[in-house]
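>>> Here's my sequence, what's the structure:
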Amino acid sequence: MRLTLLALILLTLPLIPVVEAKTVRYVADTLEVPLRAGASLRHKIVRMLPSGTPVEVLDSGDDKGFTLVKASDGGVQGWMPSQYLMETPSARDALAQSQLELERVRSENASLKQRLDTLATQKGDVESSVSQISADNHRITQEIAQIRRTAANAIAIDQQNKELQERVVTLERNLQIAQQENQSLADRNQRDWFLLGSGVLLSGIVLGLVLPRLRVQRRSRWGEL
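Here you go, the predicted model:
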């Protein structure tokens, strides 16, 4: 049964019409409205205005179905059918304006992203600089502390040197005084020894002169006895 049904389907396939794919196109949204010299279709066209062109209304002329307008781009005046005038821009122009605004926003967004990346890079550089400055500040603080300790030690050593210099000056002065006193004592001793020697010598001379006389006198006395 199934084989019979399958055979019938295969036989009917050539009878089914083939549906061809259709190509779809859209009418372009481009319209030009004639601007005429008068309020009727009989008047000559002074200019063709593309759709979406802003115009200034000079005379409504609703009873004629035409409106006197002035093109904002070139200052040309003329009459055009009132049915083509709208209070808001056309959808095509609004879409184009929206696309321009979208492109502007995208451009600003890209610029902001680039600026953000730049700021992020600058932030990293600043943080690195701050870290380096902090390390330098810590190092300089330690160096200043070391310099202060060294300066304090230098001041103490300088004070000690001054005290030692004063002691050396005092000792030199005392040494000079002692040397002078020693020289005076030496001179005095030498003078005393000279005087003592002179006295001894003088005493010897006196004794040498006196003793012979005393002996002579003693002998004379012994002779007289």
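
>>> okay, CA-based contacts and neighbour counts for the rest of this
Will do.

>>> wait, W79 sits on G65?
No. Between W79 and G65 there is no contact under CA atoms under 8 Å: 9.7 Å.

>>> okay, those two: which has more neighbours?
When W79 and G65 are compared for neighbours, W79 comes out ahead with 27 against 14, by other CA atoms under 10 Å.

>>> where do the contact lists of W79 and G65 overlap?
Listed as contacting both W79 and G65 by CA atoms under 8 Å, 6 or more residues apart in numbering are A39.

>>> what about the longest helix in this structure?
helix 91-224 (DSSP state H).

>>> what about it, distance to the chain center?
42 Å (CA atoms, centre = their mean, to the nearest Å).

>>> Tell me the helices and strands packed up against that helix.
Under the contact definition 3 or more CA pairs under 8 Å, 6 or more residues apart in numbering; DSSP states H and E, helix 91-224 sits against no other helix or strand.

>>> what kind of secondary structure is G52 in?
At G52 the chain is in coil, as set by DSSP: H, G, I helix; E, B strand; the rest coil.

>>> how close does it sit to L31?
9 Å (CA to CA, to the nearest Å).

>>> and what of A91?
For A91, the distance to L31 - CA to CA - is 12 Å.

>>> Here is a second sequence; please produce its structure as well for comparison:
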Amino acid sequence: MSALRYLVSALRLLALGSLLFGAAAQAQNTAYVSDEVFIVLHAGPGTNFRWIAKLNPGTALTPTGTAEDGDWTEVSTQAGTTGWVQSEFLSQEKPAQVLLPEVQRRLATLEERNAELRVELDAASQARENNAELASTTQAELQATAEELAALKKTSSRAIQLDTDNRRLVEDVETLRSEVDMLKADNQRLSEKLRSGAFLDGALAVLLGVGITLVVPRLWPRRRSSSSWA
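Okay, here's the model as predicted:
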């Protein structure tokens, strides 16, 4: 708030300075009736000339000439009326009657601008608070996103490792299946060999038995019957 008051004071000083600067800039072309009393506009440079108009304090005049003694100045009013006034009642600076309304209008403008600046300041303060809140929320969301990303990376790494292990296990299973198939084939061949060997052994045993049955009785001589010797 102190900054706002400082700004308002600075604007007021600037306004007064601009008014004074404007008055100084126009001093060469404009003169004003002093703020003490009204004066008379004469038709010539002297009080013995007829009156043309009565000029109120603060009336703006344009000097167009000066009498030889410098006591009288020829002037022209804003309405275009030309005449002479006593030089001592003219001022190069705006009197209070002219300056005060201008300052008041300028101050009213500054007060209005002050109100606008106050609204803008309040809006800026609110926006700053909103931005701070938004920044805090964004930071929290960023942190949550970073944590989620880290978790996803960890899960992804595990999934890749599991996939690799699964592929390796599949390869191992296929290898074991091939080995089992080979063992089954070897077992089949051995079984067939064993069956063939047993058949041959059985056949040999039968032949051997038949041979013994035929040969052994011939190895012993027959006994003669007792009746033949009678």
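
>>> TM-score for these two?
In this superposition the chains share a TM-score of 0.66, using TM-score structural alignment, normalised by the length of structure 1; 182 aligned residues with a CA RMSD of 3.5 Å.

>>> Neighbour count: G52 and L31 of structure 1, which is higher?
G52 (19 against 11).

>>> how about that one, what does it touch?
With CA under 8 Å, 6+ apart, G52 of structure 1 has these contacts: 89-90, 93.

>>> would you turn those residues into TSV with distance to K70 of structure 1 and neighbour count?
Below are those laid out as TSV (distance: CA to CA, whole Å; neighbours: other CA atoms under 10 Å):
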residue	distance to K70 of structure 1	neighbour count
P89	16	15
S90	18	15
D93	19	15
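
>>> Out of the residues you listed, flag the one nearest to E172 of structure 1.
D93 (112.0 Å; CA to CA).

>>> Structure 1: which residue goes with R105 of structure 2?
Superposed on structure 1 with TM-score structural alignment, R105 of structure 2 falls opposite S107.

>>> burial measure for that match, as a count.
12.

>>> Same check on the one 3 residues further on?
Using other CA under 10 Å, A110 of structure 1 has 12 neighbouring residues.

>>> ok, now S60 of structure 1?
Applying other CA under 10 Å, we find 14 residues neighbouring S60 of structure 1.

>>> Roughly how far does the aligned residue in structure 1 for E192 of structure 2 sit from R167 of structure 1?
Mapped onto structure 1 by TM-score structural alignment, E192 of structure 2 lines up with F194. Separation of F194 of structure 1 from R167 of structure 1 (CA to CA) stands at 39 Å.

>>> Over to R106 of structure 1?
R106 of structure 1 is 89 Å from R167 of structure 1, by CA to CA.

>>> Could you do I147 of structure 1 as well?
For I147 of structure 1, the distance to R167 of structure 1 - CA to CA - is 29 Å.

>>> Helix or strand: which one has L5 of structure 1?
According to DSSP states H and E, L5 of structure 1 maps onto helix 2-12.

>>> Following element in sequence after that helix, please.
From helix 2-12 of structure 1, the next helix or strand downstream (DSSP H and E) is strand 32-36.

>>> Report the distance from that following strand to the chain centre.
Distance, centroid of strand 32-36 of structure 1 to centroid of chain: 65 Å (CA atoms, centre = their mean).

>>> Going by contacts, tell me the helices and strands next to it.
strand 45-50, strand 77-81.

>>> Please identify the most buried of the ones you listed.
strand 77-81 (a mean of 23; mean count of other CA atoms under 10 Å).

>>> Okay, angle between that strand and strand 32-36 too, please.
Relative orientation of strand 77-81 of structure 1 versus strand 32-36 (axes from the mean of the first three to the mean of the last three CA atoms, to 10 degrees): 120 degrees.

>>> Quick one: residues in contact with strand 77-81 of structure 1.
Under CA under 8 Å, 6+ apart, the answer for strand 77-81 of structure 1 is 33-40, 46, 65-71.

>>> For R218 of structure 2, what is the corresponding residue in structure 1?
Using TM-score structural alignment, R218 of structure 2 lines up with S220 in structure 1.

>>> Also E141 of structure 2?
With TM-score structural alignment as the criterion, E141 of structure 2 matches E143.
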